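**Student:** turn this into a model:
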Amino acid sequence: MIRFLKPAWTRLVPTSTRLLDSPVAQSCRHFSRFAGDDDDGDGLQHPGSWKSTEGLRRCSANYVPLSPISFLERAAKVYRDRTSLVYGSHKFTWNQTLQRCLKLASALSQLGISRGDVVSTLAPNVPAMYELHFAAPMAGAILCTLNTRLDSAMVSVLLAHSEAKVLFVDHGLLEIARGALDHLAKTNTKPPILILISEKDDSSPTGIVPGTYEYESFLETGDVGFEIRRPKSEWDPISVNYTSGTTSRPKGVVYSHRGAYLNSLATVFFHGMSSMPVYLWTVPMFHCNGWCLTWGVAAQGGTNICLRNVSPKKIFENIVLHNVTHMGGAPTVLNMIVNSSVSDQKPISRKVTIFTGGSPPPPHIFLKMEELGFSVNHLYGLTETYGPGTYCVMKPEWESLPPLEQSKLKARQGMQHLGLEEVDIIDPVTMESVPADGKTMGEVMFRGNTVMSGYFKDLQATEEAFRGGWFRSGDLAVKHQDGYMEIKDRLKDIIISGGENISTVEVEMVLSGHQAVLEAAVVARPDNHWGQTPCAFVKLKEGFDVNAQELIRFCRDHLPHYMAPKTVVFDELPKTSTGKIQKFKLREKANALGSL
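**Tutor:** This is a model prediction of the structure:
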């Protein structure tokens, strides 16, 4: 039987001395380089000279803990009757969204949800998912958005680990949720209360089991006059996002109200979102809280266009129908768009800014997206950095370069955004910054206010991640003369062949440049002579036919021979729900092939 700690989220409230006992607080106290000394438990730094400065006083007139909850309140005033959210034929204004969120927060409170309790979701990008990003913290709760591709067993582990009191589940995922509750029952773990998100026109769905609430009916039990439970400290947790992990040791990344506030604004700024943007939701809201744009769009009074399912046809239709200005997606989404059928594509009358991250997109993808009417911005980050942490800005001097050269420069990861104190490429042993020569590799490290508070219930992992006073990303990169960084590989993905380091990213870039290749991923295969050699897994475009030797020759024409794959496997590439290729599965397949 898996044993879990007693409810710990209630210990994450800074006004209580019990905060000092929580795993997250312990781990962060050990690495308090940014927080300073907190004498009165309010989460603020108080240098010695501050208290002795005459005439200064912090009070309600000049200090309010930062929280993205305020974005919704302001949007309801400034953009009151403007459209906040569109889902099919359903539309809401910002005033209506605020009222719905207040009622939902009130209903949660009446259900017994108190400050520090966890409210979980298992849902695609539907209105309820957006509303819960505000309503849960308004009730003082912490939002835990679960990956919709998880199976019942993993969902049950995360529900138990987070100690979720409520689970909002989309009707299309109800069977997975029920399976998770069955798993919890077998471990004698108290299950969360189930609230079913049905289609808006179906407030009385069939098959609803006793003890389960229906979302719209539940919302209507709330009071629009509910008094928001604001964070008592900016350090209060607003959400927990689970990284991919095993059932034995899930990693829950804790976000604070302060970090969410700052990263939301930083993301809006570097994507050039002016007042009232129209944002098409193709990034899952469960992934890093939608790269913090669940809150960021509200800050600018934008319109959220929600899609239950993403396809090229729906993307183009919604862009044209709603005059979309911005959207986001992993490189796989971009790949899907550029390789879509002509019948699915529609002429775009204005440039749509699309931001992509997750893995470096091949340069030719940038070119094709531009031809279709998109302006691509490249970002980089991790769950532990609230999603986006760096971005690549198009410099004026690049405009005179050939398009392909521009695309290669834009495919780099750039520099940190406004919300971060510093991002650097550092030797993980000496902790010294690597030279800006474009060759020397080091580990990407972060520090600043938009780095996670820690891993929930895992002090050891938190300490390891913050070792040396930086957050260690596990990504290897080089730094160029202009200060821009370029990811070369994950530490665990680098191939060491005959003493030479091979960047799988570089090999993948070359493979993706072949006209027949739709997707490519490279991992190490055991080799009796060299130790390891590159093994490429390739998915071909429909209608193309090419053999392994042709692709190997193509790589040798564009790379040093030792970097070219010795093995090519044609197969579907396993992916996460956010479009990232699951290399650990490919490594298993490569190892199963045996040594060369």
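**Student:** C-alpha only now, for contacts and for neighbours.
**Tutor:** Will do.
**Student:** my guess is G594 meets P526, correct?
**Tutor:** Yes: G594 is within contact range of P526, at 6.6 Å (criterion: C-alpha atoms under 8 Å).
**Student:** tell me which of the two has more neighbours.
**Tutor:** P526 (20 against 11; other C-alpha atoms under 10 Å).
**Student:** how about the secondary structure of that one?
**Tutor:** Three-state call for P526 (DSSP: H, G, I helix; E, B strand; the rest coil): strand.
**Student:** now for G357: which residues touch it?
**Tutor:** G357 is in contact with 329-331, 378-381, counting by C-alpha atoms under 8 Å, 6 or more residues apart in numbering.
**Student:** if you set the cut-off to 6 Å instead, what comes out?
**Tutor:** Applying C-alpha atoms under 6 Å, 6 or more residues apart in numbering, we find G357 in contact with 330, 379-380.
**Student:** got a markdown table for those residues, with secondary structure too?
**Tutor:** Converted to a markdown table, the contacts of G357 look like this (three-state DSSP):
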| residue | secondary structure |
| --- | --- |
| A330 | coil |
| L379 | strand |
| Y380 | strand |
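**Student:** top of these by neighbour count?
**Tutor:** Going by other C-alpha under 10 Å, L379 tops these with 29 neighbours.
**Student:** name the nearest of the contacts of G357 relative to P312.
**Tutor:** Closest to P312 out of those is A330 (13.6 Å), distances taken as C-alpha to C-alpha.
**Student:** distance check, the closest one against V507.
**Tutor:** As defined by C-alpha to C-alpha, to the nearest Å, A330 lies at a distance of 19 Å from V507.
**Student:** could you also give me the structure for this second sequence? I'd like to compare it with the first:
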Amino acid sequence: MANNFADLFEHSVDAMPDRIALVEQGRRITYRELDERANRLAHHLASVGVGRGTHVGFQMHNSIDTMQTLIACFKLAAAPVNINFRYGPDELAYLYDNADLEHLVYHACYGEAVRAAAQRSPRLKYLLCAADDRTAADTEVDCLAEVTDAAPATRPDITRTADDRFIMYTGGTTGMPKGVLWRQEDMWRVLGGGIDFYSNEPVADEYQQSRTGAAGEPSTWLILPPLMHLAAMMPTFIALWSGNCVIFEPRFDPAAVWQTVAAERPGVMVITGDAMARPLIDSYRAAPVDSTGLFMIASGAALLTQATKNDLLDLIPNLFVSDSIGSSETGFGGIGFAQRDTDPSRKPRVSIGRGAVVVDDDGRPVQPGDQGWLAKTGAVPLGYYKDEAKTAKLFKTVDGERIVITDDRAILEDDGTISLIGRGNMVINTGGEKVFAEEVEGVVKAHPAVYDATVIGVDHPRWGQQVAAVVSLSADAGGTLDLPDLQAHVRGHLAGYKVPRAIWVTETVTRSPSGKPDYTWARKYAAGHAPDYRADRE
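**Tutor:** Sure thing, here's the model as predicted:
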């Protein structure tokens, strides 16, 4: 079966060399051209010490150069390491050290932070800079375009295997970044189409995706989340392994996205949750474009609220909206398709993927109708990089089978689907009652005065914690929030103890680059400011 990601890509190149692989701001590159550019960069990286198992950092936003870098690393059986380009020097220095980076490729616009962090990272010995749409390449280090032009275009002669490493650093919702280590074949199985997402059956062989792609007409995918996250990297590779075309935008600008939709006619748009969906909805309503051809908006990494699903379905006729679950630790967990529903408290429901189960505290499957922890069996990660304690906590062996038990609470429904409740580590304990932040967030964001919200627990002398929220207001709110009205709205859908008692209003609710709530930021904001609205619990 499949060796590594580079093999799967080369199968598509060999089958469909002249198809367009990538589009970036009007620039187009074929599969053959992308392969040759990756080959050239691989030869250069090998000349500066990159080989099997080498960790190569990429601190880059979405671009053709980024995909060239990823593919070049995989061709050498090296492991590209995603670096969050929003990090400051302290966070970068920690990540460079924790990931054992000796080589780093970065976009020039991040040069200042890279240089500051590199001074505190003695292990980092080689920097390679790529010019971007705003900044020329640093002159003090090698330039990606120049080294690419100078190297041979032949494929490097490297033996690659299914055991070659894939590493993905995740900051999660709390804590320091940690690297999740996978075998490449396992990652291909769970998030790359090696197991069909709809039938849950393994593909026939490593050529099936490229073979199927070559037999049909290509589709075009507009992928908006940053490539440093699985929510963008894996859909991009799925598209390339199947002979399709991927469009990149260097940064998320809703108006520019819709102009790209009108110009390029993508069939699929990949986003992450409300953080992208709601600005896209507002922009489209303000300035509609011809969206002919767009038939699917697929959200991953962060679930859409029901109110946002309704708005998307109303936005474009005959549009399909999908919601998928998964994580760096589990891969694909399940997929669901949006339906209109007037109840904003409706729990997201998905059809589970192969190996996804709901288990009890002992790691054994629950019965239909019961609540438990979302877990994954089968192809699972090797563990956390350099962290045996966290590995032992998350990865268990139950009845002889290795299993990943997540912090996500879910209900196994009678029809075999699962309804997601929320993250266990985000539970607010108020007077002995457990409140899941995500459940309240979905209802709060459905209020017409609220644009975005992160729900947290704040200390209370009697109840232990009270439910609170940091919100940004919609344009129609007029800069004010009627707290009793918001509370009545929430109480109309949820139990009274789940109603927020304190509200902080901010211009923008900060989220992670993947669109997930940043609970650490929300708690710090609440701790540093007096609430704008407060009401005691009955």
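**Student:** about what we covered before: which of the contacts of G357 of structure 1 are retained in structure 2?
**Tutor:** For the contacts of G357 of structure 1, the aligned pairs still in contact in structure 2 (both residues aligned by TM-score structural alignment, their matches' C-alpha atoms under 6 Å) are 330, 379.
**Student:** quick one: the counterpart of F248 of structure 2 in structure 1 from W281 of structure 1, how far?
**Tutor:** Under the alignment by TM-score structural alignment, F248 of structure 2 pairs with C306 in structure 1. For C306 of structure 1, the distance to W281 of structure 1 equals 5 Å [C-alpha to C-alpha].
**Student:** and if you look at F269 of structure 1?
**Tutor:** Between F269 of structure 1 and W281 of structure 1 the computed distance is 18 Å (C-alpha to C-alpha).
**Student:** these two: which is more packed in?
**Tutor:** Shown here are F269 of structure 1 and W281; by other C-alpha under 10 Å, W281 has more neighbours (24 against 14).
**Student:** got the contact list for that one?
**Tutor:** W281 of structure 1 makes contacts with 305-306, as judged by C-alpha under 6 Å, 6+ apart.
**Student:** against M273 of structure 1, how distant is it?
**Tutor:** W281 of structure 1 sits at a distance of 15 Å from M273 of structure 1 (criterion: C-alpha to C-alpha).
**Student:** do the same with H183 of structure 1
**Tutor:** Distance from H183 of structure 1 to M273 of structure 1, by C-alpha to C-alpha: 44 Å.
**Student:** what's the answer for G469 of structure 1, then?
**Tutor:** Relative to M273 of structure 1, and taking C-alpha to C-alpha, G469 of structure 1 is found at 33 Å.
**Student:** ok, now H326 of structure 1?
**Tutor:** Separation of H326 of structure 1 from M273 of structure 1 (C-alpha to C-alpha): 8 Å.
**Student:** again, but for A299 of structure 1
**Tutor:** 10 Å.
**Student:** swap in L98 of structure 1?
**Tutor:** L98 of structure 1 sits 21 Å away from M273 of structure 1, taking C-alpha to C-alpha as the criterion.
**Student:** these two - which one has more neighbours?
**Tutor:** More neighbours surround L98 than the other of L98 of structure 1 and M273, with 24 against 21 (other C-alpha under 10 Å).
**Student:** K309 of structure 2 pairs with which position in structure 1?
**Tutor:** In structure 1, K309 of structure 2 lands on F366 (TM-score structural alignment).
**Student:** ok, F5 of structure 2 next?
**Tutor:** By TM-score structural alignment, F5 of structure 2 lines up with P68.
**Student:** that match and Y261 touch, don't they?
**Tutor:** Yes: the pair P68 of structure 1 / Y261 is scored as a contact, 4.8 Å apart, by C-alpha atoms under 6 Å.
**Student:** end-to-end on stretch 362-382 of structure 2?
**Tutor:** 21 Å.
**Student:** and the contacts of that stretch?
**Tutor:** With contacts defined as C-alpha under 6 Å, 6+ apart, stretch 362-382 of structure 2 is touched by 181-182, 186, 355-360, 403-406, 408-414.
**Student:** what's the first helix or strand after the helix ranked longest in structure 1?
**Tutor:** Scanning structure 1 for the longest helix, with DSSP state H as the assignment, gives helix 94-110. Later in the chain than helix 94-110 of structure 1, the nearest helix or strand by DSSP states H and E is strand 118-122.
**Student:** mean shift of the helix or strand following that next one relative to structure 2?
**Tutor:** Note on strand 118-122 of structure 1: by DSSP H and E, the next helix or strand toward the C-terminus is helix 127-138. With mean C-alpha distance after the TM-score superposition for structure 1, helix 127-138 of structure 1 departs from structure 2 by a mean of 1.1 Å once superposed.
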